[in-house]
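>>> Have a look; sequence and predicted model below, questions after that.
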Amino acid sequence: MCGRFSLISKPEEVEAEFGLMTLEPFPPRYNIAPTQPILMVVAGEPREPGSNLPDRRALLVRWGLMPAWVKDTKNFPLLFNARSETAAEKAAFRTAMRHRRALIPASGFYEWRKYGKKEAQAYWVRPRNGGVFAFAGLMETYAEPGGSEIDTGTILTTSANGDISDIYERMPVVIHRQDFARWLDCRSQEPRDVADLLRPAEPGFFEPIPVSDLVNKVANTGPELQQRVEVSLPPKAEKPKPAVGTQMSLF
């Protein structure tokens, strides 16, 4: 799962990493939550002849994908994550996976390790070498009953790698710079052609840093959310293994 993330890189750093023309200035965002606007990069129209920039454009979308066929938005779940293993088959994501794959610039994300009955320790998970990187995303334009349109999006997730698995079993899919063009190419690259990109980040890419519970409140939006705190947690309990020779049951 990825329910909070951050984009604190400067606009010019995002431009350089994603091959974009000039972005509108934006402040650092330390605590981005579902339903808030997020920056997405999608394939655009081809550049002018001689341009050395790729055909990409950036836009703001609401974090929480809304499929075009939804009638009752009030009772439809907030799809801020999509399981990459099944996105190409699920009705909510199938069309976007084929036609509207996107990149989501990020500086890191937050995850919580549960312990005890209700307690949870928050972690700021960032690239070990710093800088801006990309989540794999999907975008869908939803036409509201009144006729207006809203762009919406979701973050694809996969199983956690060794850096994260002690905290949580899932993590966002990371698309590396050398794979941007292939991921965004929905004209010639079908979902099966980019399935190999939907994998956990390589070991050592991320660094989890324990932080305070300030991030739990959306109203908290300052750099103090990412300050390291000292923690002492009990070891994570292992799931019990079935006894050897026991009979399996269908019930």
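All right, it came through fine.
>>> C-alpha from now on. contacts and neighbour counts both.
OK.
>>> show me the contacts for Arg98.
88, 186, 190-191 (Cα atoms under 8 Å, 6 or more residues apart in numbering).
>>> Can you name the two of those that sit furthest apart?
Farthest pair in those (Cα to Cα) is Ala88 and Cys186. Separation: 13.0 Å.
>>> ok, now which ones touch the nearest residue to Leu78 once chain neighbours are set aside?
What sits nearest to Leu78 in space, not counting adjacent residues and going by Cα to Cα, 6 or more residues apart in numbering, is Gly64, at 5.4 Å. Going by Cα under 8 Å, 6+ apart, Gly64 touches 34-35, 78-81, 152-154.
>>> residues contacting the nearest residue to Pro25 once chain neighbours are set aside?
Nearest non-adjacent residue to Pro25, counting by Cα to Cα, 6+ apart: Pro11, 6.2 Å away. Residues near Pro11 by Cα under 8 Å, 6+ apart: 23-26.
>>> and with 7 Å instead?
23, 25-26 (Cα atoms under 7 Å, 6 or more residues apart in numbering).
>>> cool, Ala120 as well?
Residues near Ala120 by Cα under 7 Å, 6+ apart: 112-114.
>>> now Thr152
Thr152 sits next to 61-66, 139-141 when contact means Cα under 7 Å, 6+ apart.
>>> Comparison target, given below:
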Amino acid sequence: MCGRYQLTMPADAVRRLFAVAVEVEPFPPRYNIAPTQPVHVVREGPKGRELALMRWGLLPSWVKDPTNFPLLINARAETAADKPAFRNALRRRRVLLPATGFYEWAREGSGKGARKVPMLFTADGPLALAGLAETWQGPNGEEVDTVAILTGEARGLAATVHTRMPLTVPAEAFARWLDPANDDAIEALGWTARVDHAMRPVSERLGNARLEGAGLMAADDRPEPAAPSPEEKQPTLL
């Protein structure tokens, strides 16, 4: 799955990379983007590509009560074309989520001493995560733009930590991916990719979604086990 990611590049760089047609308001670097938070999304608008804020957690338009609906932060690429929650969005409302890396938690040790350490996955440059968007309208006419990230079977280093990984869209496929006129869902899935990543540990404090900042990128100190004192060593039996 993809349950956390980061976007640390400046707004102007995002605008240039994704050829956003309108001015983009500056925003701070974000190192700990979590579900239900507002996230930056590139979509096709009436005047060209635009950068919008959407809630991370897709709500299909037909949902009556969002409090009784599961939080859909990811959509499995293998089944998205058939699932009622995702199939229309995959055909007509595909978006891109700018990112500079994503996280998965690796298990270290076993038993009571086991730890889950967040690992940061990055590529040679920024990532364009493949997303699906829906606008949910409430009973009082309120509208909420929502988004989910497409995932596929993990490969490479990502597969050593988790079975799933976010899918990306290469720059040469941005136009096709964002164009709602291209409504063949299966063909659209063929424009996604799995990029090779580098992997490194970061602070376990990343697990707290309320925390933010570059300080989360420093791996926690892991003291080496102390060598046993002479009194603690077991005698050698001859």
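Noted; the coordinates are in hand. Everything quoted here is computed from the prediction, not taken from an experiment.
>>> So after superposing, what's the score?
Superposed pair, TM-score by TM-score structural alignment, normalised by the length of the second structure: 0.87. Supporting alignment: 219 aligned residues with a Cα RMSD of 1.7 Å.
>>> Starting from Leu79 of the first structure, give me the distance back to the residue nearest to Leu78 of the first structure.
For Gly64 of the first structure, the distance to Leu79 of the first structure (Cα to Cα, to the nearest Å) stands at 5 Å.
>>> Give me the common contacts of these two.
Residues touching both Gly64 of the first structure and Leu79 by Cα under 7 Å, 6+ apart: Thr154.
>>> circling back to that earlier point, between the contacts of Thr152 of the first structure, which is closest to Trp124 of the first structure?
Comparing these against Trp124 of the first structure with Cα to Cα places Trp63 closest, at 19.5 Å.
>>> aligned partner of the closest one in the second structure?
Matched to the second structure by TM-score structural alignment, Trp63 of the first structure sits across from Trp56.
>>> Do I have it right that that match meets Val41?
No - contact between Trp56 of the second structure and Val41 fails when scored by Cα atoms under 7 Å: they sit 9.9 Å apart.
>>> how about the helices in the second structure?
Remark: helices assigned in the second structure by DSSP state H are 11-17, 87-92, 174-178, 185-189.
>>> Pull out the buried positions in the last one.
Judged by neighbour count using 16 or more other Cα atoms under 10 Å, the buried positions of helix 185-189 of the second structure are 185, 188-189.
>>> and what of stretch 206-213 of the second structure?
206-207, 212.
>>> Which positions in the second structure sit opposite stretch 144-159 of the first structure in the alignment?
Stretch 144-159 of the first structure maps onto residues 138-153 of the second structure, going by TM-score structural alignment.
>>> In that stretch, which residues are buried?
Under the neighbour-count criterion of 16+ other Cα under 10 Å, stretch 138-153 of the second structure has 144-153 buried.
>>> hang on, the earlier thing: just the contacts of Thr152 of the first structure now: which is nearest Ile175 of the first structure?
Met139 (15.6 Å).
>>> Relative to Ala58 of the first structure, how far out is the nearest residue to the closest one once chain neighbours are set aside?
Spatial nearest neighbour of Met139 of the first structure, excluding adjacent residues (Cα to Cα, 6+ apart): Gly153 at 4.3 Å. Distance of Gly153 of the first structure to Ala58 of the first structure, computed by Cα to Cα: 13 Å.
>>> and if you look at Pro191 of the first structure?
Relative to Ala58 of the first structure, Pro191 of the first structure is positioned 22 Å away (Cα to Cα).
>>> Reformat the contacts of Gly64 of the first structure as a markdown table; add distance to Ile164 of the first structure.
Formatted as a markdown table, the contacts of Gly64 of the first structure follow (distance: Cα to Cα, whole Å):
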| residue | distance to Ile164 of the first structure |
| --- | --- |
| Pro34 | 21 |
| Thr35 | 25 |
| Leu78 | 24 |
| Leu79 | 22 |
| Phe80 | 20 |
| Asn81 | 17 |
| Thr152 | 27 |
| Gly153 | 24 |
| Thr154 | 21 |
